[in-house]
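K.L.:
only geometry, no sequence info:
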């Protein structure tokens, strides 16, 4: 007859296997900014469905959040799946949230895009993004997805495989405007010029990000970590004007009709 200690060890091993299986399933999910396909669901999925079918009469509100005081933020980057491109994770531990803004320049084959990163509100995200850029993770990678029309107009990049499934081999938690424990699915504004993280669920941020080229609405589940300058918005408008390659998700959600490649991404 097993002892209490043996039963505890058995239960622990079972839990570890469940967590590993769950992590593996999440890793295999395609990482989206948000699905462009209409979803019909019932019972428990009703709240989730509301994210995809937004009523025009909704009046989403995003409470203004003051920038946090200067200090440090505890950032961790646990391993998660295989890296699409070999890269060391960023520095973990106490990361300063100053300077509040960090400027970067993205050079693409379609034009330049200037970025202003919000280090004050999204310290861990900015720390990861800058680290990946400095290590050349984004260099010579394509932006694999563009959406248009409706309430979602974004260009999604950051996957070296160009499939929408790749990442850096680690994950990190959500930041501004995501509120831990808040189950609200009411959409908020992601204005033109917003730089935000794509994910496959809560706290699954990796390397994929999206740039908003026209005012959009999304549930507050995608970390906003910066803004795009006028030159960048002009570049994004040009990319959007080139069109979308029709795919499985319809004519308003697919690969850019003309290839968009990030040549390099550097600190100013």
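P.N.:
Okay, I see it. Remember, it's a predicted structure, so these values are computed and weren't measured experimentally. Numbers count the residues shown, from 1 in each chain.
K.L.:
CA atoms for contacts and neighbours, from now on please.
P.N.:
Noted.
K.L.:
how about the strands in the stretch 1-150 of the chain?
P.N.:
For the stretch 1-150 of the chain, applying DSSP state E, counting those that start in this stretch gives strands covering 72-75, 93-96, 101-108, 111-118, 141-142, 145-147.
K.L.:
Residue 28 is nearest to which of these?
P.N.:
Closest to residue 28 of these, according to CA to CA: strand 145-147, at 17.6 Å.
K.L.:
Just name whatever secondary elements the next helix or strand after that closest one is in contact with.
P.N.:
Where DSSP states H and E defines the elements, the next helix or strand beyond strand 145-147 is strand 154-157. Counting contacts by 3 or more CA pairs under 8 Å, 6 or more residues apart in numbering; DSSP states H and E, strand 154-157 is packed against strand 145-147, strand 209-212.
K.L.:
picking up where we left off before, which among the strands of the stretch 1-150 of the chain is found nearest to residue 193?
P.N.:
Closest among the strands of the stretch 1-150 of the chain, using CA to CA: strand 111-118, at 9.2 Å.
K.L.:
just checking, what packs against the closest one?
P.N.:
Applying 3+ CA pairs under 8 Å, 6+ apart, one finds that strand 111-118 makes contact with strand 101-108, strand 224-228, helix 230-242.
K.L.:
who's in contact with the helix or strand encompassing residue 195?
P.N.:
For residue 195, the enclosing helix or strand under DSSP H and E is strand 194-197. The contact list for strand 194-197 (CA atoms under 8 Å, 6 or more residues apart in numbering) reads 33, 205, 207-213, 222-228.
K.L.:
Next up, a structure to set beside the first:
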């Protein structure tokens, strides 16, 4: 289901304040919206994306601070997420999004998502996203207006783990990092098709942590701005029934766990 141009404009008006990613308490930035995304993309993209973003071949250095310490998924993995007793099977693509998929698998294995809530579900006026993954939402005492602002805090470092924006253009040998780009002129390998899973973030490109969203429709206007890292292969009917406040019973890696590479382990 692809948003047609008039529907897209209506969606922007209605959800102009919608955040695809909440900023953490350490970031003094407002969550981004599709409208803000379109504006920032226009100002950030000029010329070749290869000169604006860092490729994975550079990530062994500190050109992206902390990159070498992040988990990576080298290949594929499968996660089964259970919501209200019903399973959702998610195939994760570590070939085209190794850092983003690796981060998600690592957090699943740590139990970060178990018991968390979907704090933002938008279906009107057009199907949009079901967003969850805020660790704060495990605690029912946390006010609803704070949900969407939380991130994963690494118990070892006591600091928030952020991952860089990671998007692979078609024809590229490796993903690009750190910058958004205009996907209308350079298509992406992992587009926002109905049923994909992607990382939420604030206005800062490298601010994703634990929050994710399922795309409830084709959302091509988000391509080049948010990192898709997998897709629902079974149970999209369950995703379509998610209501705001519904909780994840559990999330488990059922295949491909051996493909996760965690530095120092």
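P.N.:
Right, received. Where do you want to start? It should be emphasised that the depicted structure is a prediction, and the values quoted were computed from it without experimental measurement.
K.L.:
just to revisit the earlier point, buried deepest among the strands of the stretch 1-150 of the first structure, which one?
P.N.:
Mean neighbour count (mean count of other CA atoms under 10 Å) peaks for strand 145-147 among the strands of the stretch 1-150 of the first structure, with a mean of 25.
K.L.:
nearest residue to residue 205 of the second structure other than its sequence neighbours?
P.N.:
Once flanking residues are discounted, residue 205 of the second structure sits nearest to residue 165: 5.5 Å by CA to CA, 6 or more residues apart in numbering.
K.L.:
Kindly reformat the helices and strands packed on strand 111-118 of the first structure as a markdown table and extend each row with distance to residue 154 of the first structure.
P.N.:
Output for those, formatted as a markdown table (distance: least, CA to CA, whole Å):
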| stretch | distance to residue 154 of the first structure |
| --- | --- |
| strand 101-108 | 16 |
| strand 224-228 | 12 |
| helix 230-242 | 9 |
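K.L.:
Please work out how many residues are found near residue 183 of the second structure.
P.N.:
When neighbours are defined as other CA atoms under 10 Å, residue 183 of the second structure has 18 of them.
K.L.:
is it true that it touches residue 223?
P.N.:
Yes. Contact criterion CA atoms under 8 Å: residue 183 of the second structure and residue 223 qualify, at 5.8 Å.
K.L.:
What does residue 118 of the first structure correspond to in the second structure?
P.N.:
Residue correspondence to the second structure (TM-score structural alignment): residue 118 of the first structure is matched to residue 93.
K.L.:
Tell me who's in contact with its match.
P.N.:
Contacts of residue 93 of the second structure (CA under 8 Å, 6+ apart): 73, 75, 76, 77, 101, 229, 230.
K.L.:
Which of these are still contacts in the first structure?
P.N.:
Mapping the contacts of residue 93 of the second structure onto the first structure (both residues aligned by TM-score structural alignment, their matches' CA atoms under 8 Å) leaves 75, 76, 77, 101, 229, 230 still in contact.
K.L.:
what's the distance between the last one and residue 104 of the second structure?
P.N.:
If I follow you right, that is residue 230 of the second structure. Here residue 230 of the second structure is placed at a distance of 10 Å from residue 104 of the second structure (CA to CA, to the nearest Å).
K.L.:
The second one now?
P.N.:
In this view, residue 76 of the second structure and residue 104 of the second structure are 12 Å apart by CA to CA.
K.L.:
Would you mind giving the helices and strands packed on strand 154-157 of the first structure as a markdown table with distance to residue 94 of the first structure added?
P.N.:
Shown next, in a markdown table, are these (distance: least, CA to CA, whole Å):
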| stretch | distance to residue 94 of the first structure |
| --- | --- |
| strand 145-147 | 34 |
| strand 209-212 | 24 |
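K.L.:
Let me know which of these is the nearest to residue 250 of the first structure.
P.N.:
Nearest of those to residue 250 of the first structure, taken as CA to CA: strand 145-147 at 9.8 Å.
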